[in-house]
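Undergrad: Okay, here's the prediction I keep looking at, along with the sequence it came from:
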Amino acid sequence: MPRVEEIEAIRHECRAMIRRRAATSAILAAAPLPGVDVAADMAMLMNALPQISREFGLAPEQIEQLEEAERVALYGTIKGFSNSFIARAVTRKMIALLLARALGVRQAARFAPVLGQAAAAAISYRVMTWILNKHVEECYAAARAVEQIRLFGPGSVIIEGELADVDRS
């Protein structure tokens, strides 16, 4: 599990990777080859989501190695996220459902010449950055929660930069 200073650096590196992948997705969405963009988006997400989790130390096999208090803090944080990919095996079915919801408009837009392709590219870029940035922020929050437990112990939490003891009785 990365340390506090490493967590920020990982977040920054992941965001740069996301911009590159989203740009690739946009270029493929603008191409007039049906189905290529969806297949590429699925492949990118199947690769990127677990890679981001792994960078933050949140792949399933990495989580198994955490201390019990760290896992409790992690799962408590994850519970607050809707549809998180943290600690889950990413499947084609999950990605297909996510893309179907997010990219339905893109498929319709591409049938209009030139402007439709530009709109499809813009939509594709935005959807890829949204999905992957959401995952980065969830991983960031989860990694910070684990690091707080590691630094301050299971009975403490950080509230607006101040250390507070939690009375659990």
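TA: Received it, and whenever you're ready, just let me know what you need. Numbers count the residues shown, from 1 in each chain.

Undergrad: For the rest of this, base every contact and every neighbour count on C-alpha atoms.
TA: OK.

Undergrad: The helix or strand harbouring W130 - contacts with which helices or strands?
TA: Using DSSP states H and E, W130 maps to helix 115-152. Counting contacts by 3 or more C-alpha pairs under 8 Å, 6 or more residues apart in numbering; DSSP states H and E, helix 115-152 packs against helix 4-30, helix 36-55, helix 68-79, helix 92-109, strand 156-159.

Undergrad: For that helix, list every residue counted as buried.
TA: Neighbour-count burial for helix 115-152, with 16 or more other C-alpha atoms under 10 Å as criterion, is recorded at 116-129, 131-133, 135-136, 138-149.

Undergrad: what's the answer for stretch 61-73, then?
TA: Going by 16+ other C-alpha under 10 Å, stretch 61-73 has these buried residues: 63, 66, 70-73.

Undergrad: Pasting the second one now:
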Amino acid sequence: MIDSIEELERIRLACHKKVTRSSSLSAGAAIIPIPGVDIGSDVAILLRLIPQINEKFGLTPEQIEALDTESKIMVMTAISNVGSKMAGKYITRKLIVNLLQKMGFKIAAKGTSKFVPFIGSAVAGGISYTAMKYMGNKHIEDCYQIALEALEQRNFDAAEPIDVTPTPTDPPPRQD
């Protein structure tokens, strides 16, 4: 479980670096002028990347299941509040393909651009890089918000209650 905002920021930065590397791999696969190779590689990259991000933030199904009941409720509530489609879930090929289909216009443009000699491959690589970077960074920000919300709730619950009962040295309330 993440214990501080500083630790959360370090995790966020490390995950952004992973997304950048993965986006570069996706762009490299998109440059290959064989239809379908890029989509297959995007699915494979995301099947590896998303669970790694979930693990870093403590949001794999196994990590959530291992939490005590109160913490589990906090995390599941945070996931619901953020509306994440991939945090706390088993990442399957079907889930990734569905998410890629929602980005269909980018994928269609990427596939079509390959048929334009030379420049088309570069355009496909750029679209692929941008789409992968967007999906990865969006997931990081979702996970960050979930972990931050759970951390803040845990810190709030652990805070000492404030004693508001008057002490004998306190002046009596004014009667106006």
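TA: On my side now, so go ahead. What you are looking at is a predicted structure, and each value in this text was computed from that prediction instead of being measured.

Undergrad: Can you give the structural similarity as a TM-score?
TA: After superposition, the two chains reach a TM-score (TM-score structural alignment, normalised by the length of structure 1) of 0.85; 156 aligned residues with a C-alpha RMSD of 1.9 Å.

Undergrad: Just want the most central residue of structure 1.
TA: H135 (1.6 Å; C-alpha atoms, centre = their mean).

Undergrad: what does that residue align to in structure 2?
TA: By TM-score structural alignment, H135 of structure 1 lines up with H139 in structure 2.

Undergrad: does that match really touch G88, like I thought?
TA: No: between H139 of structure 2 and G88 there is no contact under C-alpha atoms under 8 Å: 11.5 Å.

Undergrad: Mutual contacts of those two, please.
TA: Counting by C-alpha atoms under 8 Å, 6 or more residues apart in numbering, H139 of structure 2 and G88 have no contacts in common.

Undergrad: Can you tell me, leaving aside adjacent residues, what's nearest to D3 of structure 2?
TA: L151 (7.1 Å; C-alpha to C-alpha, 6 or more residues apart in numbering).

Undergrad: so what's the one you found up against?
TA: 2-4.

Undergrad: Most neighbours among these, please name it.
TA: The member of the contacts of L151 of structure 2 surrounded by the most neighbours (other C-alpha atoms under 10 Å) is I2, with 15 neighbours in all.

Undergrad: Spatially nearest residue to that residue (excluding sequence neighbours)?
TA: L8 (6.6 Å).

Undergrad: neighbours of that neighbour, just the number please.
TA: L8 of structure 2 has 19 nearby residues by other C-alpha under 10 Å.

Undergrad: pretty sure it contacts M1?
TA: No: judged on C-alpha under 8 Å, L8 of structure 2 makes no contact with M1 at a distance of 10.1 Å.

Undergrad: ok now stretch 140-149 of structure 2, how far from the chain's centre?
TA: Counting by C-alpha atoms, centre = their mean, to the nearest Å, stretch 140-149 of structure 2 is centred 7 Å from the centre of its parent chain.

Undergrad: mind checking the end-to-end distance for stretch 50-67 of structure 2?
TA: 21 Å (C-alpha to C-alpha, to the nearest Å).

Undergrad: Figure out how far that stretch is from the centre of its chain.
TA: The answer for stretch 50-67 of structure 2 is 11 Å, by C-alpha atoms, centre = their mean.

Undergrad: Touching that stretch from outside, list them.
TA: 1-2, 8, 11, 15, 72, 75, 86-91, 136, 139-140, 143-144, 147.

Undergrad: ditto for stretch 136-147 of structure 2
TA: 2, 8, 12, 15-16, 19, 49-50, 53-54, 57-59, 75, 78-79, 82-84, 86-87.

Undergrad: Please apply the same query to stretch 87-103 of structure 1.
TA: Counting by C-alpha under 8 Å, 6+ apart, 38, 42, 45-46, 49-50, 53, 58-60, 63, 123-124, 127 sit against stretch 87-103 of structure 1.

Undergrad: Emit the PyMOL select command for whichever of the residues you listed are buried.
TA: The buried residues among these can be selected in PyMOL (16+ other C-alpha under 10 Å) with this line:
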select buried, resi 38+42+45+46+49+50+53+58+59+63+123+124+127
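
Undergrad: would you turn the contacts of stretch 87-103 of structure 1 into CSV with distance to R101 of structure 1?
TA: Shown next, in CSV, are the contacts of stretch 87-103 of structure 1 (distance: C-alpha to C-alpha, whole Å):
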residue, distance to R101 of structure 1
V38, 12
M42, 13
L45, 14
M46, 16
L49, 17
P50, 21
S53, 23
L58, 26
A59, 25
P60, 26
I63, 29
I123, 12
S124, 12
V127, 10
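
Undergrad: Which among the contacts of stretch 136-147 of structure 2 count as buried?
TA: 8, 12, 15-16, 19, 49-50, 53-54, 57-59, 75, 78-79, 82, 84, 86-87.

Undergrad: mean deviation of the helix holding W130 of structure 1 from structure 2?
TA: Mean deviation of helix 115-152 of structure 1 relative to structure 2 after superposition (mean C-alpha distance after the TM-score superposition for structure 1): 1.0 Å.
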